[in-house]
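>>> here is a sequence with its predicted model. Questions after.
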Amino acid sequence: MPDAHPFSVAGQRVVIHLQPLEDEGLDDPSLAANLRETCAAQGPVLVVANGFTTRALVGTDGKDEWHDIGHGDFGDECKTAIRPLLRARRLFWVTVSVLPTTAQAISPNQLSPATTGTITTWQKGARNLTTPKGRQAEASAATRQVVSAQAAWRCQFPGCGADLREHASTGRQGNFSYFAHIVASSPDGPRGSVRDSTRLADDPSNFLLLCDACHRLIDRISASEYPTEKLHAIRDANISEVSRLLDTLRYREVKPYAILGNLGNQVAYLSSTEVREALWNSKLRCSKDAPESLFQPGNHLYKDQTATYWGALFEKLHQEIPQVQRYISGASHNGGGRDELAIFPLHLTSILTLAGHILGDNGGIHLFQPHRDKVGGDLVTRWAWPTSATPPSPEKYKVRTLGSSSADSEEACLLVSLTFSIDPTRLPAHCYKNGEWALPALEVYVDEPSANVISHPEDLQHFGRRLDDALRTLQDQFRAKKIHLIVGAPTTAAVVVGQKMQARHHPPFICHESIGGPQAPFLPSIEISSAQVTELASGATCSLQP
């Protein structure tokens, strides 16, 4: 090579020092685009390649400075992009034994001007090392069957899951999978090993089932980002997840309902993924892809204390209560049996109480609640019941008398203090005044109220039993003809309160809401009788008769 060789400074050949790369690799089209931009600049271009992936750099004439163009898959588009460089003899090629992204120094004696033949020969070798053509015998029919079945014939790369029995663009049926070695079958291939390559060439535990794009990613685009340990972890996680998902086919089907309102001027949201994960966690599965929404006045109405909000809400009640009642009774199934129900409640407590009253205390209703700050750990979604929760003691929920019954009192109060102890000074004066109870009152409570008080499905069973005790006392002993209901409890407990109302025998319940902060007063919101629900501010009514 002449003294004017681009890898010399002041006539002296110099060693090229490279910094390790940690950025993402590029596919063939992206790397080609970068190379095309480089063709318009001056200075030499250097491609550092091992047997299956590359790194490209551009130099500055007369200076020992090199800048990365990118690294990854050098395919046919790259070969086309560098033609101007080949004609100008500005492209140089060097082969290294390590990953190009980790190469630290290039000796001038390793360098040679690249030719079309250089690139063609390299690409052929890269295909031999990274593609299954001509190498299917390395994965025997038995191994391919095991690997395919474990992956359910889908790409195992995280977030892909492509169906490998169908061509991605044409939809044609066939086998479009790549049985990708984790430890390459050749010591010179991606993650190759002199000790293990031959030994593991047909071992099912050494394979990932991948689509073409993901196969190229781990072998030729970003090989340095996917070492053996990471790919084994991907394989193990995928097999475990596929097994879990297939197991859900054995679970009982339920029909999911989302009872969502706008709380604290925020729009409630529940995704189909959250629903599926929560159901699977309880060994149930959806009978449809998305939950059906109930009693939601509209996302544009987010202020829950306004007359407009309640007006829109009652319009929804008029439409949807009859639909739910027909489904519960089986009328919508022509007298046949209905699916079990899964209820996901996140609404005002008075509306959740109403929903429970409509659903009734029948079997086949599964309640789920959002658990605050509990995503992760033993929860796959905040709506799943924590797997680490232990069944509560039957004595966890208790009933006590706060205000005594009197012969001339036709009204009474029922407090439910689970997430917090209800301060009676926050109640209306007709319930509590001047430090004394103006009405007889009972309270269902726990010794240590908290947001996580209900963390196991059996909590709802024990709470329901104590609630039954309180309601019997209010009706049989207090003989209350109207009950003022004040609830400080998780969403599922509010639904249970409504379920425990006897449809044809209970007195009207005046539900109260606290809107405006932790110390805001409780004010009457709706009245629920056996015949109808009434919005107390406007007098709007909606029938509850089937």
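Happy to help now that I have it.
>>> when you work out contacts or count neighbours from here on, use the C-alpha atoms and nothing else.
Will do.
>>> E527 falls within a strand, correct?
Yes - per DSSP: H, G, I helix; E, B strand; the rest coil, E527 lies within a strand segment.
>>> which one is it nearest to, not counting chain neighbours?
Excluding its sequence neighbours, the residue lying closest to E527 (CA to CA, 6 or more residues apart in numbering) is I510, at 4.5 Å.
>>> confirm that the one you found sits in a helix.
No - under three-state DSSP, I510 sits outside any helix and is assigned strand.
>>> what's around it, how many residues?
By other CA atoms under 10 Å, the residues close to I510 number 23.
>>> that one contacts K482, doesn't it?
Yes - counting by CA atoms under 8 Å, I510 does reach K482; the two are 7.5 Å apart.
>>> ok, back up a step: which residues sit in contact with the residue nearest to E527?
If a contact means CA atoms under 8 Å, 6 or more residues apart in numbering, then I510 has 482-485, 524-528 as its contacts.
>>> what about the strands in the stretch 101-250 of the chain?
Applying DSSP state E, counting those that start in this stretch to the stretch 101-250 of the chain gives strands spanning 105-106, 112-113, 178-181, 207-210.
>>> and the last one, how far out from the chain middle?
Taking the mean of its C-alpha atoms, strand 207-210 sits 24 Å from the chain's own mean (CA atoms, centre = their mean, to the nearest Å).
>>> what's the answer for stretch 417-430, then?
Between the centre of stretch 417-430 and the centre of its host chain there is 37 Å, according to CA atoms, centre = their mean.
>>> this is the other structure I want to compare:
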Amino acid sequence: MSTETVVIHQAQHDPIGSLEKLGEFINAIGTLPKWSEGGVLTDKSAQNQLIVLLSETLNVSVRLNLVFGEIEAAFNKLGIADEVHVRHMQGKHLERKHLASMESVIAIWNESQAQSMDIKIKDLPDFLRAIWEKRQTKGRGKSFSKGTLEQLARDSHGYCMFEGCGENLNVEKLTGYTGNFAYNAHIIASSESGPRGVPYLSDYQSDDPENVLVLCDKHHRLIDKVAAVDFDAARLSHMRSSFTHTVESLLEGLSFKPIPAFSVLWPVGGHIVSEPDDRDIANSMSRIRARSLGRLNRLSHNERLYRKKVEVFESSMADIVRAEADEIIQQTQNESYKAALFAFGPMPALVGLGACLGNKCEITPMLRFRDGGYWMWPQDSEVPKPYNIAFDEVELEGKDEVTVCIAMTQYPEAMKRTAEKIGMPTIEIQALAYGNAAIPHPDNGKQLRNDLHALLLKLYDQFSIRKVNLLICASNAVSVFVGQAFDLYQPYLLVYDFDSEVMKPCLQIHYQERKLSLTLPN
């Protein structure tokens, strides 16, 4: 059985000024655990030092104000002997905002992970003094070894790692000459006197491939000469890890099955959404271990008429949705009805689109991740069921109609008021954590689709429910998954959308003579 981690955030208070006071602090904590991670965080010019100690049961932050001769004894009292892990905030000062909470302390601790080394406790005073005194030894650190150069070639694949650049470094575009036009740029400078130079760390990381960006000429000059102050070590390290992760994802896609990818973009309230770019498509489809077969099939793209006159889309919604679904089904016949679907629009339209596509195919909707402003699934793999389904079966007895509230991004008052106004038993499907990423992986979306499919069958067979008022507040992908749950021998759906302070019925989904039908409510 897991226990909650205790947090002791001393660093938000005045520093501890003596070994005696430190002993009293530790005695108040009790028995210290074995730390799984931790050490000293320093900042620019070593103006501040923060001790961070982390374990499964206890997270501690401490600030000390001791003389150098007491440092080793202090760390021994805190359960750290011989060596201490040191992380450096290159180019930044530790500010009050970083000390606002233990969460913010851990965030800045993690951000500085790449600028770190282990130092003998007895050498820590010399390290701090060297930064205080702005020591800048002459000369560069170790030259690049053969192994480091080979690793850099593998990591970069011959392209500039600067965010958004990706220039091919094996060819000069103007003349067409081929060759090696790459610059291997240190993140923590190889020389203590160079851009982003740090005593001890400069020499320690000079031959570490993780401390090197492969860049084109202009971005090498940008980070070292033109705007060095704007590109601190943590930012450059993040840039490197982001590049390598993206490249690995794209190359991994070569082993994935190619399937068609479709975009169906309908404006919402006159507002448009951008279609996915190649990187969005590759990253999104990697979650279903697939890649795009050819170019993106653009079926609908924020048509101007729908943007200017929302009522035109609403009045023709049933026909528009049906036409797009038929086109997708027709174009996937030769692909065993497998495809990725980048669809965005009003929730009733997306539910209707999912219902028309059905659950016998493998057409998987992709998430427009609002928090990031692009198309992606935030989790690499399926998480434990991220929602609950709750209702009282006794209330269903003798009823032929229910209301189903699907609250994923939030559970707004308009939805609650509308459910109360309908006056029928309410089934609540609520996310454990509201937000655009409440369903964070396509397998969780399929899980929701299957659970809702089973629920609708149960309502029809066991309780003789013939109508479901569907009130939904969910992401674009979840809306499609919800529609895919609809099938024969289920109650028909009346799908609602938001209208000021309440919700109004917008689309009816039902079967007529075993054929799915979309109609507008009377």
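Perfect, I can see it now. Values in this document were obtained by computation on a predicted structure and should not be read as measured data.
>>> circling back: the strands of the stretch 101-250 of structure 1: which one's closest to T492 of structure 1?
Nearest to T492 of structure 1, of all these, is strand 207-210, at 43.0 Å by CA to CA.
>>> show me the contact partners of the closest one.
Under CA under 8 Å, 6+ apart, the answer for strand 207-210 of structure 1 is 147-148, 151, 153-157, 177-182, 235.
>>> how close does that strand sit to structure 2?
Compared with structure 2 after fitting, strand 207-210 of structure 1 deviates on average by 3.0 Å (mean CA distance after the TM-score superposition for structure 1).
>>> show me what S500 of structure 2 aligns to in structure 1.
S500 of structure 2 maps onto G517 in structure 1 when the alignment is built from TM-score structural alignment.
>>> can you count the residues close to that match?
8.
>>> same deal with H85 of structure 2?
Residues near H85 of structure 2, counting by other CA under 10 Å: 19.
>>> the strand ranked longest in structure 1 vs structure 2, average distance?
In terms of residue count, the longest strand belonging to structure 1 (DSSP state E) is strand 252-260. When structure 2 is superposed, strand 252-260 of structure 1 averages 3.8 Å from its matched positions, counting by mean CA distance after the TM-score superposition for structure 1.
>>> that strand: which residues count as buried?
Of all the residues in strand 252-260 of structure 1, those buried under the rule 16 or more other CA atoms under 10 Å are 252-260.
>>> which stretches in the stretch 301-450 of structure 2 count as helices?
304-308, 310-315, 317-331, 347-357, 393-396, 413-422, 442-461 (DSSP state H, counting those that start in this stretch).
>>> in JSON lines: these, plus distance to V480 of structure 2 and mean neighbour count.
Listed next are those as JSON lines, based on distance: least, CA to CA, whole Å; neighbours: other CA atoms under 10 Å:
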{"stretch": "helix 304-308", "distance to V480 of structure 2": "20", "mean neighbour count": "15"}
{"stretch": "helix 310-315", "distance to V480 of structure 2": "18", "mean neighbour count": "15"}
{"stretch": "helix 317-331", "distance to V480 of structure 2": "11", "mean neighbour count": "17"}
{"stretch": "helix 347-357", "distance to V480 of structure 2": "4", "mean neighbour count": "27"}
{"stretch": "helix 393-396", "distance to V480 of structure 2": "27", "mean neighbour count": "13"}
{"stretch": "helix 413-422", "distance to V480 of structure 2": "19", "mean neighbour count": "16"}
{"stretch": "helix 442-461", "distance to V480 of structure 2": "9", "mean neighbour count": "19"}
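>>> so which of the ones you listed comes closest to E167 of structure 2?
For E167 of structure 2, the closest of the helices of the stretch 301-450 of structure 2 is helix 442-461, at 32.7 Å, according to CA to CA.
>>> what packs against the very next helix or strand once past the closest one?
Going down the chain from helix 442-461 of structure 2, the next helix or strand is strand 467-473, by DSSP states H and E. Here strand 467-473 of structure 2 touches strand 401-407, helix 413-422, strand 492-499, going by 3 or more CA pairs under 8 Å, 6 or more residues apart in numbering; DSSP states H and E.
>>> returning to what we had before: list the contacts of the longest strand of structure 1.
The contact list for strand 252-260 of structure 1, computed with CA under 8 Å, 6+ apart, reads 268-270, 275, 283-288, 290-296, 339-347, 352.
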